[in-house]
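*Asks:* could you work out the structure for the sequence below:
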Amino acid sequence: MSTAVQQEPVLLISDLCEQLEDYLEPEQVAEVYRAYLFGAEAHEGQQRLSGEPYIYHPLAVAQILAELRLDHESLVAGVLHDTLEDTRVAKEDIAAAFSEEVAELVDGVSKLTQVHFSSKAEAEAENFRKMMLAMARDLRVILIKLADRLHNMRTLGVMRPDKRRRIARETLDIYAPIANRLGMNSLRLELEDLGFRALHPMRYRILSKAVQRARGNRKEVVARIEGGLKARLAEEGLEGRVEGREKHLYSIYRKMRDKHLAFQEVFDVYAFRVVVDRVDTCYRVLGAVHNLYKPVPGRFKDYIAIPKANGYQSLHTVLFSPWGVPIEIQIRTRDMDRVAEAGIAAHWLYKTGNEAHATVAQTRAREWLRELLEMQQNAGNSMEFLENVKVDLFPDEVYVFTPKGQIMELPRGATAVDYAYAVHSDVGNTCVGARIDRRLMPLNTRLLNGQTVEIVTAPGAHPNPAWLNFVITGKARTAIRAYLKDLQADEAVALGRRLLERALSARGESLEGVDRQQLDRVVTELGAEDPEGLFRDIGLGRQLPALVAQALAPVAVGGGETSQPLTVRGTEGMVVSFAKCCHPIPGDAILGFMSAGRGLVIHRRGCRNVVEDRHGPEKWMHVAWSDEASGEFPVELRVEVANRRGVLATVAATIAELEANIENVDVEDRDGVHSALLLTVSVRDRVHLARIMRRIRKVESVARITRY
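*Replies:* Model prediction:
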């Protein structure tokens, strides 16, 4: 099936100038015209895939910006946005011809064309990071980019099918969510519609036809509901504009896909918007419609008192209609309606420099950008930054209160740790507990609307690697990873030094006794920058300590492995890790395996992987637990029980009495009479484990317990 988009009418510069005269000064319109002449000369001889002169695209981008009523610098940058990337014009040329401000805007939108990347994904991620950082300096960068993407999507039909799908996927994954995050609803809806059409043309066509068929049956009901709403407002002496809202195709598709609903279940919801003059009128209209039709319990949301993260404000309610289908109603003021459609572009007051005059959407956008700057400083690379931003682009908000009564918005599913990092990175890095509604709760507790959250911190505390298993905000994830990377580098150096010392000791040598020139030569040969870099490579498993020791001390004096085994503490974090196949705990007989990138991985001696991999003995080493080994270690237990009511609760209570946590439970049904409980339990050592197993054996319904 062809997905070619209908050719847009050709836009002329005279049409654009006429449009701009409505709100810009004559000299500013003249500046935009001069930019057109500059751009037309720069793009001379270039054509788009459709065959039209290239300058038509920048003109169309400028028109989209004009519809948003942006300032003349944005329009000039919109006309010139492709000159740095696709012509010989330099940034300095634009600055000289127009202004430094325009040159910075154009540069912010331009891709990194002169830098070589190892993959297309890496290049796209780095270009995205560059654009987001430019956007953090000047919000207009993203508005120009969104206008550029919107026109490209409108003319996507001339692209190859594979490229069309790639661009559509990127639009749905990144650009439409950014437009939503900035409150630009009308632009988001068009991006989603065009992206859906290009990515899933068959689904789009089927759904579109279904909507057209169903629309005819709805007209009478919509007209009657609309008439009833208007009549009730007139009775109450309330003035407002009532209009039926057509459900967006991509919204219908996403609800059907995510909630596994039939088309009729999604489409049989009648949506209306009531736009009034003042905020207090919104609440009076709410009372009037609740008296007209009964409200559905739990479906009222007050986004006026507590705006969404993107600055959106409205009252939302759902009513029971006499026709047996729900009615969704949004009630808002005219200003709120403008902000809901245009977001940060509404009332563009960029030049005032006064945040007091900015819209709620602009203020929220700047708060988000400040967080982006912090995230990018901590992100290891562009790919990680892009993934973390994607996480933040799909928030379904939860609103919680600080101890002082301030409201904080977090994505749905956020935990106490996410909240701690939202308050401040230092609070997140040192948090040890949380009081939720004055009760002490675990840090992985998911937050609910209306809770009051207080974070408990300790000066010597630091992030736990396990937090990465449950945090969901990009800011928290980036900060935890940044801390662990620094910690891992330090630990890798210390571990590498100890491993090399042990390998040299087996040869009758020591690191202090090695000639410095010999050490520098081996460091260079093995591609490390300095001795510390070599120790880090050994600690991370990239170099084998025995081979490095042989290079440093070629003549073996000792008689093999005579030194004491390497001691392993339980708190060594990321570089010394514990195998998930056998879950070693203090007291087990263990072996260490050097794994590239993971460092020293500790296995139990009886682990099947140890038996299978002993053909590479140079990677295995004798290790022993340190006397100071501490912490909690997961261990798997298999408990065979009789199928009786409450047996799982009894076993869980027994484990809790012995100060152990259950991390995971699986139930394996055997014959209807017996079941097997597969438990992952955190223990301190073998003695602790033995106590737990003895107590569980005494439970009446337990037939057998084994370490799994």
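
*Asks:* when you work out contacts or count neighbours from here on, use the C-alpha atoms and nothing else.
*Replies:* Fine.

*Asks:* tell me the SS of the residue lying farthest from the centre of the chain?
*Replies:* Within the chain, Val557 marks the point farthest from the mean C-alpha position, 55.8 Å out by C-alpha atoms, centre = their mean. Using DSSP: H, G, I helix; E, B strand; the rest coil, the three-state assignment for Val557 comes out as coil.

*Asks:* contacting residues around it?
*Replies:* Shown in contact with Val557 (C-alpha atoms under 8 Å, 6 or more residues apart in numbering): Arg507, Gly508.

*Asks:* alongside the first, I'd like the structure of this one:
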Amino acid sequence: MLTIDSLSHRLSSYLEPDQIRAVKRAYYYAEQAHTGQYRRSGEPYITHPLAVANILASMHMGYQSLIAAMLHDVIEDTGISKKAIGEQFGEPIADLVDGVSKLAKIEYESQAEKQAKNFQKMAMAMAHDLRVIVVKLADRLHNMRTLGALAPAKKRRIAKETLEIYAPIAHRLGMNDLRIEYEDRCFTAMHPLRASRLQAALKHVRGNRKALVENIQDAIENRLQREGIPALVIGREKHLYSIYNKMRAKKKSFKEIMDVYAFRVIVEDIDTCYRALGAVHNLYKPMASEFKDYIAIPKINGYQSLHTILIGMHGVPIEVQIRTKEMDELASRGIAAHWLYKSVNGKDHGEESQARVDRWIQRILEIQQHAGNSLEFIENVKIDLFRDEVYVFTPKGAIVELPAGATPVDFAYNVHTDIGNACVACRINDRPAPLSQPLQSGQKIKIITSEASQPNPNWLNFVVTAKARSAIRHYLKTQHHMESVELGRRMLARALANNDLSLDALAIDQFQYVLDLNKLKTRDDLYEQIGQGKIAAISVVKGLHPNADHDHSLTPITIESPDGLLISFARCCRPIPGDQILGHFSTGKGIVVHRETCKNIGDLRSKGENINPINWSAQVTGEYYTEIRVEVNSERGIIASLATRIAETRTNIEGIQVAERDAEHSVITLTIAVKNRKHMADVMRRVRTMRSVSSVHRGKN
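*Replies:* Got it, this is the predicted structure:
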């Protein structure tokens, strides 16, 4: 059983005697504070902080982190204040303890929101002091190790949260050992039957493979010895959750996944890594496409290693990872090894891993600023947390790390938000490519920008990085606000002009009167409310001028293009330039444009809705969707012939619906993109000349 003495003995291998005494003092302080408190398993509560400190000791964490582990539940559970801890153990430790305590407080309406808010707090805590998160990860690991005493539903809930939040954080901080244990314990808690069956199968296979593993290991060791390369060769075990995940993701059987043999080769220095690679490539034939050099280009979490796959005797695939002892430590412990290896080969690995984590935390904080709420924030961060990487080059040769599946738009936002916002096209390896094309490692990416450009809402369908997603959403929200303000200003100016008043001539106190009347702070707030249809422009005019005329017929708003976020076109009647139109002010949506003949306009009028005249600008541009209904004699290939005929007029087809009228006749409804009524008439004329077509007319609602 773990005691404070056995922990002290462990600490003596790397801490100073006075530091160990401080840790013991914190233990006795916590033991006294938690007197009379017990865990769900019936053990005294102090066993938990002691176990957490022991996990941190296995990572060789500093004495302050160990003291924080001892005291991490004191503020929350015993009523002892942060100030009291500060007086006893100093401010830095009080801050650490407070940071860990704050990560598990407030209750929320839903589990999802609680999880989201917790993660937001973690992001802030990480930015302040990374040790807070390391203590929290150790705390969660001990909770996972002692899940046994909980009800099955609670076990599953804690396991799910650990898998979705804590395992990815451990992965991102490079703490591989921790991540693997999290994943295996979560898998066992969530799917006990699957886990036990897989465990039994693994045990069985291990026995059968023993001789072959030993043969391959001997062959590698002998070859390295012959080349004069001192190395440690270890057979690598796949862990339960990774086997289960591969079986599901790659739809492979247990046998296929277990057919691969994995080894790790640990050598003295980087130079020897490459010499060892040459030696194993001489021993067995390598698979050319499977070599990865993570020493030259480390993974996003700082992981370094050479990976290669060899074809052994009888065509057996052999995975080999070659790395130095320091790289192995960093791969297992990640950021926690930062305190252990301050300087290796004149290179400060601690600083490097800290800088990498700082960049990641900075990115999380940027996402937090752009996110609308905690749930949107966590959705974005989950996307960012758990992905493999691709490494691509800027035109100047700088390396950019991106998650697998990233597109040129993700690349653009990674370089700078302004470049993402202004992106119009790209070149991959000097050739034009679509903005939605997933990037491959090693490609050179050039982004082409235009000052007139702005983010396209469709990009949200294919971007994969959280930074791109949150920046696009943020831009669209801001754009929506700006368009609301501009539209509202135009509408108020028009309503005032109808009553021989001018926006510029209004006195400041007149405006203030209207703002106070509507409980608003600024002019822009007023314009936005008018633009979104929440306040009628005429009611503002009436506030200023009680005898105002209600007639809006003088200066209708004009439509210049289909791109405004606050002007949308009704699907019921699909208006296009040339149609007589009216605008319905819909709260929150701005103006919805209908044809004058649309029967829905009559319904809206009868309900007293806000309907206004609208005109097409003389220079109206863009494409507008409309529907044409084509009655045809049913015959083979008629839809293809129809599509070809329409394509000849350089018109895009956005949708086709077919309804059978009877055995010989069908009605085909096509949604097409046209510039105006003349363009639509040209399309209908071309379709009408087809032999199988009996009639063509425009869709009505």
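
*Asks:* picking up where we left off before, what about the residue farthest from the centre of the first structure, distance to Leu133 of the first structure?
*Replies:* Distance of Val557 of the first structure to Leu133 of the first structure, given as C-alpha to C-alpha, to the nearest Å: 58 Å.

*Asks:* now swap in Leu146 of the first structure and tell me
*Replies:* Distance of Leu146 of the first structure to Leu133 of the first structure, given as C-alpha to C-alpha: 15 Å.

*Asks:* more neighbours: those two, which one.
*Replies:* More crowded of Leu146 of the first structure and Leu133, by other C-alpha atoms under 10 Å: Leu146, with 24 against 18.

*Asks:* name the helix or strand for the more buried one, please.
*Replies:* helix 140-154 (DSSP states H and E).

*Asks:* what lies in contact with that helix?
*Replies:* Here helix 140-154 of the first structure makes contact (C-alpha under 8 Å, 6+ apart) with 5, 57-58, 60-62, 64-65, 74, 77-78, 81, 105-106, 108-109, 131-132, 134-135, 168, 171, 175, 179, 187, 190-191, 194-195, 345.

*Asks:* repeat that for stretch 459-468 of the first structure.
*Replies:* Outside stretch 459-468 of the first structure, the residues that touch it by C-alpha under 8 Å, 6+ apart are 417, 428-432, 444, 477, 480, 483-484, 573-574.

*Asks:* please identify the helix or strand for Leu66 of the second structure.
*Replies:* Counting by DSSP H and E, Leu66 of the second structure is part of helix 63-71.

*Asks:* that helix maps to which residues in the first structure?
*Replies:* Alignment of helix 63-71 of the second structure against the first structure: residues 72-80, by TM-score structural alignment.

*Asks:* what's the answer for stretch 148-157 of the second structure, then?
*Replies:* So stretch 148-157 of the second structure sits over residues 157-166 in the first structure, by TM-score structural alignment.

*Asks:* buried ones in that stretch, by neighbour count?
*Replies:* Buried residues in stretch 157-166 of the first structure, defined by neighbour count with 16 or more other C-alpha atoms under 10 Å: Gly157, Arg164, Arg165.

*Asks:* now distance to Lys698 of the first structure too, for those residues, in a markdown table please.
*Replies:* A markdown table is the format used below for these (distance: C-alpha to C-alpha, whole Å):
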| residue | distance to Lys698 of the first structure |
| --- | --- |
| Gly157 | 71 |
| Arg164 | 65 |
| Arg165 | 61 |
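
*Asks:* quick check, nearest of these to Leu526 of the first structure?
*Replies:* Closest approach between those and Leu526 of the first structure, by C-alpha to C-alpha: Arg165, at 44.9 Å.

*Asks:* and for the nearest residue to that closest one once chain neighbours are set aside, the neighbour number?
*Replies:* Spatial nearest neighbour of Arg165 of the first structure, chain neighbours left out: Leu199 (5.0 Å); criterion: C-alpha to C-alpha, 6 or more residues apart in numbering. Using other C-alpha under 10 Å, the number of residues around Leu199 of the first structure comes to 21.

*Asks:* next one: the one 4 residues further on
*Replies:* Neighbouring residues of Arg203 of the first structure were enumerated by other C-alpha under 10 Å; the total is 12.

*Asks:* so what does it match up with in the second structure?
*Replies:* Looks like Arg203 of the first structure aligns to Arg194 there (TM-score structural alignment).

*Asks:* and that match, what does it touch?
*Replies:* Arg194 of the second structure touches Thr188, counting by C-alpha under 8 Å, 6+ apart.

*Asks:* that one and Tyr241 of the second structure: what is the separation?
*Replies:* Relative to Tyr241 of the second structure, and taking C-alpha to C-alpha, Arg194 of the second structure is found at 10 Å.

*Asks:* Leu141 of the second structure too?
*Replies:* The value you get for Leu141 of the second structure to Tyr241 of the second structure, if C-alpha to C-alpha is used, is 16 Å.

*Asks:* check Leu232 of the second structure too.
*Replies:* 26 Å.

*Asks:* more crowded one of those two?
*Replies:* Neighbours were tallied for Leu232 of the second structure and for Tyr241 using other C-alpha under 10 Å; the higher tally belongs to Tyr241 (20 against 14).

*Asks:* quick check: which element contains the aligned residue in the first structure for that one?
*Replies:* Counting by TM-score structural alignment, Tyr241 of the second structure lines up with Tyr250 in the first structure. Assessed by DSSP H and E, Tyr250 of the first structure sits inside helix 249-259.

*Asks:* report the buried residues of that helix.
*Replies:* Buried residues in helix 249-259 of the first structure (16+ other C-alpha under 10 Å): Leu249, Tyr250, Ile252, Tyr253, Met256.
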